[in-house]
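> have a look; sequence and predicted model below, questions after that.
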Amino acid sequence: MATAPDMADMPTGTLLQIAPRIGRVLAPNPSPFTYTGTQTYLIGTTDLAVIDPGPEDEAHLGALLAAIGDRPVRAILCTHTHRDHSPAAAPLSAQTGAAVIGCAPLVLDDDGPRADAAFDPTYSPDRILGDGEQVSGEGWTLEALATPGHTSNHLCFALLEENALFTGDHVMGWSTSVISPPDGDMADYMRSMQRLLDRQDAIYYPAHGEPVQNPQRLVRGMMGHRKQREGQIVRFLERNGASQIPAMVAEMYKGVDPRLYSAAGRSVLAHLIDLDGRGIAAAAEDGRWRLR
């Protein structure tokens, strides 16, 4: 994972018009996992959709309302229900009268590594968008694309008029996505990545990081990275026999910020579960993993 840039270069609470139909407001929640923070997107000119309203933060909500002004909001869309993405949906809906739509609600106990990845128990959509369903306003059409992997309920949203894809946390502009079991699923993630690779989107707008100008190349590289990590795990188990995940992380993530070790361990676990499902690895009762 990359080091976050100087926050003076990434102002929060300011509407940046990054394309004719697309505005962006950065939430004030930078961290080793959110990079500079969660980016909320405003789609449209005369009427709007809001994608990923962000965390429960009064300053961010105020910034969104200021950016919206007197324009009607047709829909508030959430890519998934982690706490840095969806909690502002309810108060923004109360202020604007817009329906909350998008991903399905999901709350479960997760022993994942980061507080901002916990699920949002307040999320209660007025409408759940299925794969391929659309919502539209004046001059814009958003189509839902089911992309499970980071979470089982994750959606991306395609802006048809711009040939652009809002990728939430499925593809980020600065790092690979954390896949944290039990809900995060590596096999689902790889299938979703293949689905994106088969598309012809011209640009990605992720929830964290800058726009991705050559998305197919990035997706291909991210898939290759996951395959390389899988190969590292298999070779580690071939050399060392039955082993626990912390030992794998210590060898495979040398030079990485130690604050990210727990997240790395979750991704290693996701790979091991995938290898188990394919008959390549298996878990022992003592928490060690071995090749079959």
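Arrived safely.

> only C-alpha atoms from now on, for both contacts and neighbour counts.
Fine.

> number of nearby residues for Pro258?
The tally of other residues near Pro258 (other Cα atoms under 10 Å) stands at 12.

> that one and Pro215, how far apart?
29 Å (Cα to Cα, to the nearest Å).

> for the helix or strand harbouring Phe157, what is the distance to the chain centroid?
Assigned by DSSP states H and E, Phe157 belongs to strand 155-159. Centre-to-centre, strand 155-159 and its host chain are 12 Å apart (Cα atoms, centre = their mean, to the nearest Å).

> list the helices and strands that strand packs on?
strand 140-146, strand 164-168 (3 or more Cα pairs under 8 Å, 6 or more residues apart in numbering; DSSP states H and E).

> what residues does that strand touch?
78-80, 102-103, 140-148, 164-168, 170 (Cα atoms under 8 Å, 6 or more residues apart in numbering).

> next: stretch 79-90.
29, 38, 51-57, 61, 76, 78, 100, 102-107, 116-120, 122-124, 151, 153-157, 167-168.

> Tyr41 contacts Gly23, doesn't it?
Yes - with contact defined as Cα atoms under 8 Å, Tyr41 reaches Gly23; the gap is 5.6 Å.

> then this one, side by side with the first:
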Amino acid sequence: MIPFVRELEFEYGRCDQVSPLIRRVIASNPGPFTYTGTGVYIVGRGEVAVIDPGPDIPEHFEALKAALAGERVSHVLVTHHHLDHSPLAHPLAEAFGAKVHGLPAPADHGEAASPGLEEGADRRFRPDVTLADGDLLSGPGWTLEAVTTPGHTSNHICFALKEENALFCGDHIMGWSTTVITPPDGDMGDYFASLAKVRARNFDVLWPTHGAPVREVAPFIDAYVAHRRGREAQILEALGAGFTTIKAMVPSLYATVDPRLHPAAAHSVFAHMIQLVREGRVVTPGEPGLESEYRLA
């Protein structure tokens, strides 16, 4: 079982000091993929970085501007190009004379257009500054390191706060839920590799964009990986029991999950299936697809 952390004390639009160097403002966009809403992090005092400014909601934009009044925003950082993370990045940067840092949305957008799949993609997202793994961004009393973590999306990037041995982990790891992997942009093999990369860094705390911080980091990531491996085993078991399509197996694999999440769950199963085909454990005629038929190798 994943030791989820779901308790969170907050008020929409309020700026809360959550650590010596970190403040948080939560947008009023709760939902099945955003939990209580998008948590925007402000790092530092006086000269600050803002991480994942969030959705284009006027009252949220005003709350951010109020929280940042009298301060200089030196960096606006975006973990990835989904509509609950990046749309306010450029408006906020323009309001404060800053530049947007991150990785651009994939050129082919690589994401299914089906309804019910997350919050949707900000397909036009392009940062002013494209980051590489290990790049350092700093201000008075704070240093952030770019940590590339593809998997949830191909352009997902986390930010390590050196002074607190903390990681702003976007949607890579979420305290309240597992992360959706939606092919073709999302990739399960990349996701496992990125989880191992974060696990090896021995962070003291993870700050997800949605929900509460994770403070027991190593056991939480281990449980996250175990959950994925368990889901993989369930898929193989379903194939062994005669299920041949993703559509047929999702209702039983996700029987305890909100049915609104079943379309996204199907894409996570698809991501597992692609990886199982790569590994030669499952076969399918032609290229793997969401509607393909599969069998054990």
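Sure thing, it's come through. In this text, all values refer to a predicted model and were calculated from it rather than measured experimentally.

> rewinding a little: mind giving me the ChimeraX select for the contacts of stretch 79-90 of the first structure, buried ones only?
Buried residues among the contacts of stretch 79-90 of the first structure (16 or more other Cα atoms under 10 Å), as a ChimeraX selection:
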select :29,38,51,52,53,54,55,56,61,76,78,100,102,103,104,105,106,116,117,118,119,120,123,124,151,153,154,155,156,157,167,168
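
> so which of the contacts of stretch 79-90 of the first structure sit within strands?
Taking DSSP state E as the definition of strands, the contacts of stretch 79-90 of the first structure contribute Ile51, Ile76, Cys78, Val100, Gly102, Leu155, Cys156, Phe157, Thr167, Gly168.

> OK, contacts around the first one?
Going back to what we said before, that points to Ile51 of the first structure. Neighbours of Ile51 of the first structure in contact, by Cα under 8 Å, 6+ apart: Thr40, Tyr41, Leu42, Ile43, Ile76, Leu77, Cys78, Thr79.

> in terms of helices and strands, where is the first one?
Mapping Thr40 of the first structure onto the secondary structure by DSSP H and E places it in strand 39-43.

> name the helices or strands packed onto that strand?
strand 22-26, strand 48-51.

> tell me the most buried of those?
Of all those, strand 48-51 carries the top mean neighbour count, a mean of 26, counting by mean count of other Cα atoms under 10 Å.

> from the chain's centroid, how far away is that one?
17 Å.

> aligned counterpart of Gly151 of the second structure in the first structure, please.
Matched by TM-score structural alignment, Gly151 of the second structure corresponds to Gly149 in the first structure.

> for Asn163 of the first structure, see how far away the closest residue to that match other than its chain neighbours is.
Of all residues beyond its chain neighbours, the one nearest Gly149 of the first structure is Tyr189 (3.7 Å), with distances taken as Cα to Cα, 6 or more residues apart in numbering. Using Cα to Cα, Tyr189 of the first structure is found at 22 Å from Asn163 of the first structure.

> can you check His150 of the first structure too?
23 Å.

> more neighbours, the two?
His150 (24 against 12).

> surely that one meets Met190?
No - counting by Cα under 8 Å, His150 of the first structure does not reach Met190; the two are 10.2 Å apart.

> output the ones in strands among the contacts of stretch 79-90 of the first structure as TSV; include the columns distance to Pro206 of the first structure.
Formatted as TSV, those follow (distance: Cα to Cα, whole Å):
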residue	distance to Pro206 of the first structure
Ile51	11
Ile76	17
Cys78	13
Val100	20
Gly102	16
Leu155	12
Cys156	9
Phe157	10
Thr167	5
Gly168	5
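
> what's the most distant pair in these?
Val100 and Thr167 (18.1 Å; Cα to Cα).

> what number of residues lie near Thr79 of the second structure?
28.

> from Ala132 of the second structure, how far off is the residue nearest to it when sequence neighbours are not counted?
Nearest non-adjacent residue to Thr79 of the second structure, counting by Cα to Cα, 6+ apart: Ile157, 4.8 Å away. For Ile157 of the second structure, the distance to Ala132 of the second structure (Cα to Cα) stands at 9 Å.

> okay, and the common contacts of these two?
Ala146, Thr148.

> in the stretch 151-297 of the second structure, which spans are strands?
157-161, 166-170, 205-208, 282-283, 295-296 (DSSP state E, counting those that start in this stretch).

> is it possible to get a markdown table of those strands that adds distance to Ala112 of the second structure?
Output for those, formatted as a markdown table (distance: least, Cα to Cα, whole Å):
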| stretch | distance to Ala112 of the second structure |
| --- | --- |
| strand 157-161 | 21 |
| strand 166-170 | 21 |
| strand 205-208 | 24 |
| strand 282-283 | 23 |
| strand 295-296 | 24 |
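
> out of those strands, which comes closest to Val18 of the second structure?
strand 205-208 (10.1 Å).

> check what contacts the closest one and list those residues.
In contact with strand 205-208 of the second structure (Cα under 8 Å, 6+ apart) are residues 39, 165-175, 213-217.

> could you do stretch 94-111 of the first structure as well?
72-81, 89-90, 92-93, 118-121, 123-130, 144, 153-155, 181-183.

> gap between the two ends of that stretch?
32 Å.

> roughly how far is it from the heart of the chain?
15 Å.

> also stretch 229-248 of the first structure?
Using Cα atoms, centre = their mean, the offset of stretch 229-248 of the first structure from its chain centre is 27 Å.

> so which bits of that stretch are buried?
So, applying 16+ other Cα under 10 Å, buried residues of stretch 229-248 of the first structure: Arg229, Glu230, Ile233, Val234, Phe236, Leu237, Ala242, Ser243, Gln244, Ile245, Met248.

> what's the counterpart of Leu167 of the second structure in the first structure?
So Leu167 of the second structure corresponds to Leu165, using TM-score structural alignment.

> and its match, how many residues sit next to it?
So Leu165 of the first structure, with other Cα under 10 Å, has 26 neighbours.

> for it, what are its contacts?
So Leu165 of the first structure contacts Cys156, Phe157, Ala158, Leu159, Asp201, Ile203, Tyr204, Tyr205 (Cα under 8 Å, 6+ apart).

> just give the nearest non-adjacent residue to it, would you?
Closest to Leu165 of the first structure by Cα to Cα, 6+ apart is Ala158, at 4.3 Å.

> how big's the offset between the longest helix anywhere in the first structure and the second structure?
Across the first structure, the longest stretch assigned as helix under DSSP state H is helix 215-240. Compared with the second structure after fitting, helix 215-240 of the first structure deviates on average by 0.6 Å (mean Cα distance after the TM-score superposition for the first structure).

> hang on, the earlier thing: the residue nearest to Leu165 of the first structure: how many residues sit nearby?
Around Ala158 of the first structure there are 22 residues (other Cα under 10 Å).

> so it versus Val135 of the first structure, what's the distance?
Taking Cα to Cα, one finds Ala158 of the first structure at 10 Å from Val135 of the first structure.
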